[in-house]
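Colleague: With the sequence up front, the predicted model follows.
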Amino acid sequence: MNGTLQLIRLALRRDRVLLPAWLGMFVLLAAGSAAATKGMFPTTESVVAAANSMNGTPALVAVYGRIHDPTSIGALAMLKALATGAVILAVFSIIVVVRHTRSDEESGRRELLGAGVVGRHAPLAAALAVAAGANIVLGLVTSLSLVGAGLPADGSFVFGLAWTSVGLAFAAIAGITAQVARSARGATGLAVAALGVVFVLRAVGDTADVAGPRWLSWLSPLGWGQQFRPYAGNRWWVLLITVGFAVAAAGTAHLLAARRDLNAGLLPDRAGPATGTLRGVFGLAWRLQRGSLLGWTVGFVAYGLLVGSVAGSIGDMISSPQAAELFKKLGGDNALTDAVFAAMFGFLGVIASAYGLQTAMRLHSEETELRAESLLATPVSRARWAASHVVIALAGTVVLLVGAGLAAGTVHAAQTGDVSVVGEVLAGALVQIPAAWVLVGIAVAAYGLAPRLVVVGWSALAVFLLLGELGPMFGFDQWLMDLSPWAHLPKVPGSAVTATPLLWLLAIAAAGLVTGFAGLRRRDVV
């Protein structure tokens, strides 16, 4: 463990922008959800009606979980934040741990550090400590913000513990996958796959009847977060399960780390073909990105199926005017079903933007890890090399949204017997593409002008997301909310499509791409 404290300081310095930005986003999301929902349900009767409607809709229970106390405004207000925030927090914890373990090995930093007075287990211990500290701080600050928003103090601190426990569990899971896989992408993929499995376990357990397999929820770290039951029983003792699992998983990760070589994983390397099969620089980019695109596509299609199921049963909630108003405020302004599709596809548009950013920023990692230099020493031009990854980023966002739109539309058509709804639902997914491309354009422009500005893309995504989530809640000025590209998208289905804002977004995206390519031609390669 020699050098662990020094590596923790190094990791905190490297993440001095990333960690506060993520933590601030989570805190604002939780506090904003509490402040916005409290005013929508002024009486206990309205809270009970909305909670019973949601608990009576299996698709919503599968996505967000169950409200265990229908009379609790806190349980109703924080239902979505508890479930959605836990999933995003799990991804955040995975990214932090993999970044400071397997990514450092892949880039060669781990070997350099290991040549000094640094113990074999110090990097893993430091990564887990940073992730654990970030989750603990997040839980504490979130709890205080919820108390400030007017929710009961005991339930607020249990809510913070629920988020913290999920983050700790997936930080430990990422520690294990970082030893199993040989690459950072492989480690992240395995951890995210585990997240998908435990999400399904939690969904099946929560939607089961009394005689069904409700025990499946207790096999999932996401289920443990739900079982804290903030504002609806406040089960503090669940922390013993989550901390016990995190400690056991972290210990397993250290045992596995002692059984592998540096830069190697426990999974055996797969032998490649005897002869090369790549077709130019675009073929290389596709080979590097295809696994990631496949995984994202599977996730989007699965979420699209859930969206279609939710929309098909949303009519059961019309008996609760407050619940109907909640979904109409989230997106769309016509039928309740259209509002659900518009809100869900708005969320998918943000996630698709994250995929586009990740894919386009592969340019930065290829350059800093000196692989781009080898390619550019050949007749391959800088523009052609950059285009190979940018095209996949742009086309990949289309594939993701089309897959989700077709899946949701097909399920909804099967439930309603109306085939024409497939096109309407698909249109709701397609209108998200220009906004996602704007984020790709911003990222490419920042990368082309200066590699150190690579975080601008992710920062823009966080700012736009906060404007969209908190702007309507706190009444921000319209000019400020208009900075987000999603503020200009039509709420489809449910409203007419106007081409002008979509064309402006495409023009902004194109301007960003042109700026990035021009900057890349003029600057030095790192």
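Modeller: Sure, I can see it.

Colleague: from here on, contacts and neighbour counts on C-alpha atoms
Modeller: Noted.

Colleague: got the contact list for Glu111?
Modeller: Shown in contact with Glu111 (CA atoms under 8 Å, 6 or more residues apart in numbering): 105, 262.

Colleague: What ranges does the stretch 301-450 of the chain have for its helices?
Modeller: 321-330, 336-360, 362-368, 371-376, 382-416, 421-430, 433-449 (DSSP state H, counting those that start in this stretch).

Colleague: Make a markdown table from the ones you listed and add distance to Ala187 and mean neighbour count to it.
Modeller: Converted to a markdown table, these look like this (distance: least, CA to CA, whole Å; neighbours: other CA atoms under 10 Å):
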| stretch | distance to Ala187 | mean neighbour count |
| --- | --- | --- |
| helix 321-330 | 35 | 18 |
| helix 336-360 | 16 | 24 |
| helix 362-368 | 16 | 17 |
| helix 371-376 | 21 | 14 |
| helix 382-416 | 21 | 22 |
| helix 421-430 | 30 | 22 |
| helix 433-449 | 24 | 27 |
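
Colleague: Please name whichever of those helices is nearest to Thr164.
Modeller: helix 336-360 (22.5 Å; CA to CA).

Colleague: so what does the closest one touch, helix or strand wise?
Modeller: helix 280-313, helix 321-330, helix 382-416, helix 421-430, helix 433-449, helix 455-474 (3 or more CA pairs under 8 Å, 6 or more residues apart in numbering; DSSP states H and E).

Colleague: Mind doing that once more with 7 Å?
Modeller: Applying 3 or more CA pairs under 7 Å, 6 or more residues apart in numbering; DSSP states H and E, we find helix 336-360 packed against helix 280-313, helix 321-330, helix 382-416, helix 421-430, helix 433-449.

Colleague: and of those, who's closest to Phe345?
Modeller: helix 421-430 (5.7 Å).

Colleague: The closest one vs helix 280-313, what angle?
Modeller: Helix 421-430 runs at 120 degrees relative to helix 280-313, counting by axes from the mean of the first three to the mean of the last three CA atoms, to 10 degrees.

Colleague: Helix 421-430 - contacts with which helices or strands?
Modeller: Helices and strands touching helix 421-430, by 3+ CA pairs under 7 Å, 6+ apart, are helix 336-360, helix 382-416.

Colleague: this is the other structure I want to compare:
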Amino acid sequence: MSTGSSTLAGTGALFRFALRRDRLRLPVWIAAGTFMVVTQSISSQALYETSADLAAYRASVGSNAATIALAGPPVGLDTVAGAVAFEISATVMLIAALMAMFTVARHTRADEEAGRTELLRSARVGRHAPLLAAVLLAALACGALALAIGAATTATGLPAPGSFALGAAVGACGLVFTGITAVAVQATGHTRGVYGLVGGLFAVAFVLRAIGDIEGNWVVWTSPIGWAQATHPFTDDAVVPLLLCLAVAAALVVAGFALLDRRDLGSGLLQPRPGRPAARRTLLSPLGLAVRLHRGALIAWTVGLGLLGVVYGALAESVETLIGENEEALALFGDPDVDQLVDAYLGTTFAVTALLASAYAVSAVLRARGEESEDRAEVLLATATSRSAWLGSHVLVALLGSALAMAVAGVTTGLVRAAQTGEAAALGRMVGAAVSYVPAVWVVAGVAVALFGLLPRVAAAAAWSAVGLFLLITLFAESFDWPGWVSDLSPISWVPTLPLEEWTLAPLAGLVVAAAVLLAAGLTGFRQRDIALG
């Protein structure tokens, strides 16, 4: 048997096993992405029935920097199909990227951490087989998502070529992040590190794409999301961007295999620094240990949201230019004060930032679940450390860390805005607008704590599902004209859209009370239940 074939021995069996393990997960991802596109298609066809409706829509979003930053290039807005692709493609590409990331990491790095890969390698399984099986499964899922989107969108009445081009663009984006994850699992020795690295790269790609689309320059071609959206479904149905995605994805997968040969099983190329001979005094308390465990993630999230604030603040000037020079847009909005539209844009960006801060808060709370399931919490709780002190330390870091991240985002946005306008008061306004979302973020963290305390075995899946639900409500409730009670399910929607609207105490106080109730329920449940391993 040749060396090449021996390193791939057992790939087929591992692929079938991975497919069986994900027989429920992947259909959910595919159904979610397809459902969003179908819902957007049906909604858009109902909203834009006449050419006048489309003209008004085009005048509104074609010069709206916030919408362009969140959605993509304003291409093909003279047709309903083009409007569908514009509004939904970025969100579904996020779903494809996350699906690819979780699939590859679950069957490679996570299995290595759990010791399953070492057990499999003791049989007739080649060194490259687990990675190849994971990549093939992720590629199959991306292909299935692409076909499902194409077929379902065609069924709603949109042109078939453009529908399948939209599906292909989404699938191609997922394939690129399949390759990125194949490299990331070689770089870091922990699954959390893989998620952080790939998630950070997606955020960078999203920001680069937003800058390129708003400014209309070459920067968009530095982002794989920009490549996929350059397909321009229902308008150009371009093939070259898809080929670029496929080529880069293939190159990344090859790089992943090359890097795999340069590391030991269970380790990563980026080795952690050796620890101190003796622990610091700060590590002798539950809070000190929690801060140490969360330090890296907190710094990364805070820096990331701070940089995002810089980008959002810088783009505010483009909003003034785009709208101030667009007579159609000014007429559509009733010749408003341009500053009000800029404030509306900034309010939208802070809502998105709050969703990201919520994701950090949930990941921080679920770190406690990881410590429990991997039997490290039980060792600590066998000492004089109480359950309330142990869990409370993790929760406190999650709450204060998310508040810090929001404040930093407000400061960076405010500094950029103050430099643009020459008004020092802009800094305070932006910080206040950002911090006003902190109670809503704490409610999301409270949901995760309550699930951890009461339903530990499903806490991770349920908490991230809640984040996804709040994301959908925040981004799509208004455009899909969902009932008010649906919008009210998201704590983000309870926060006044500062700096556009007036600050009010009642909803924020209600969010604080709701967060306190959820936190108390979680802490009480944890004190009364058994330790849940695995």
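Modeller: Arrived safely. Bear in mind that the values here come from a model prediction, so they are computed numbers and not experimental data.

Colleague: TM-score for these two?
Modeller: TM-score of the superposed chains, computed with TM-score structural alignment, normalised by the length of structure 1, equals 0.87; 515 aligned residues with a CA RMSD of 3.2 Å.

Colleague: Relative to Ser459 of structure 1, which of the helices and strands packed on helix 336-360 of structure 1 is closest?
Modeller: Short answer: helix 433-449, nearest of these by CA to CA, at 9.7 Å.

Colleague: in the superposition, what's the average offset of that closest one relative to structure 2?
Modeller: Here helix 433-449 of structure 1, set against structure 2 after superposition, deviates by a mean of 1.5 Å using mean CA distance after the TM-score superposition for structure 1.

Colleague: so that helix matches what in structure 2?
Modeller: In the comparison with structure 2, helix 433-449 of structure 1 aligns to the range 438-454 (TM-score structural alignment).

Colleague: What lines up with Val513 of structure 2 in structure 1?
Modeller: Looks like Val513 of structure 2 aligns to Ala507 there (TM-score structural alignment).

Colleague: Packing partners of the helix or strand containing its match?
Modeller: Assessed by DSSP states H and E, Ala507 of structure 1 sits inside helix 499-522. Packed against helix 499-522 of structure 1 by the contact rule (3+ CA pairs under 7 Å, 6+ apart) you find helix 433-449.

Colleague: what does the helix it packs on contact?
Modeller: 349, 352-353, 356-357, 360, 394, 397-398, 453-454, 456-457, 461, 485-486, 502, 505-506, 508-510, 512-513, 515-517, 519-520 (CA atoms under 7 Å, 6 or more residues apart in numbering).

Colleague: buried set for stretch 289-303 of structure 2?
Modeller: Residues of stretch 289-303 of structure 2 classed as buried: 289-291, 293-294, 297-298, 300-302 (neighbour count, 16 or more other CA atoms under 10 Å).

Colleague: do the same with stretch 141-151 of structure 1
Modeller: 141-147, 149, 151.

Colleague: I'd like to know how far Gly205 of structure 1 sits from Val198 of structure 1.
Modeller: In this view, Gly205 of structure 1 and Val198 of structure 1 are 10 Å apart by CA to CA, to the nearest Å.

Colleague: Have a look at those two and say which one is more surrounded.
Modeller: Neighbour totals were compared for Gly205 of structure 1 and Val198, and Gly205 leads with 23 against 20 (other CA atoms under 10 Å).

Colleague: Isn't the more buried one up against Leu216?
Modeller: Yes - counting by CA atoms under 7 Å, Leu216 is a contact partner of Gly205 of structure 1 at 4.8 Å.

Colleague: what's the counterpart of Leu396 of structure 2 in structure 1?
Modeller: By TM-score structural alignment, Leu396 of structure 2 lines up with Val391.

Colleague: correction: Ala141 of structure 2
Modeller: Using TM-score structural alignment, Ala141 of structure 2 pairs with Ala134 in structure 1.

Colleague: contacting residues around its match?
Modeller: Taking CA under 7 Å, 6+ apart as the definition, Ala134 of structure 1 has no contacts.

Colleague: How much space separates it from Ile318 of structure 1?
Modeller: Taken as CA to CA, the span from Ala134 of structure 1 to Ile318 of structure 1 is 41 Å.

Colleague: ditto for Gly108 of structure 1
Modeller: From Gly108 of structure 1 to Ile318 of structure 1 the distance is 58 Å (CA to CA).

Colleague: What's the local residue count around Ala274 of structure 1?
Modeller: 6.

Colleague: what secondary structure does the residue mapped onto it from structure 2 sit in?
Modeller: Aligning on TM-score structural alignment places Ala274 of structure 1 opposite Pro277 in structure 2. For Pro277 of structure 2, the assignment made with DSSP: H, G, I helix; E, B strand; the rest coil gives coil.

Colleague: Check which helix or strand the counterpart of Leu124 of structure 1 in structure 2 maps to.
Modeller: In structure 2, Leu124 of structure 1 lines up with Leu131, judged by TM-score structural alignment. Using DSSP H and E, the element containing Leu131 of structure 2 is helix 129-155.

Colleague: quick one: that helix to structure 1 mean distance?
Modeller: Mean deviation of helix 129-155 of structure 2 relative to structure 1 after superposition (mean CA distance after the TM-score superposition for structure 1): 2.3 Å.

Colleague: How far away from the center of its chain is that helix?
Modeller: Centroid separation for helix 129-155 of structure 2 versus its chain: 20 Å, with CA atoms, centre = their mean, to the nearest Å.
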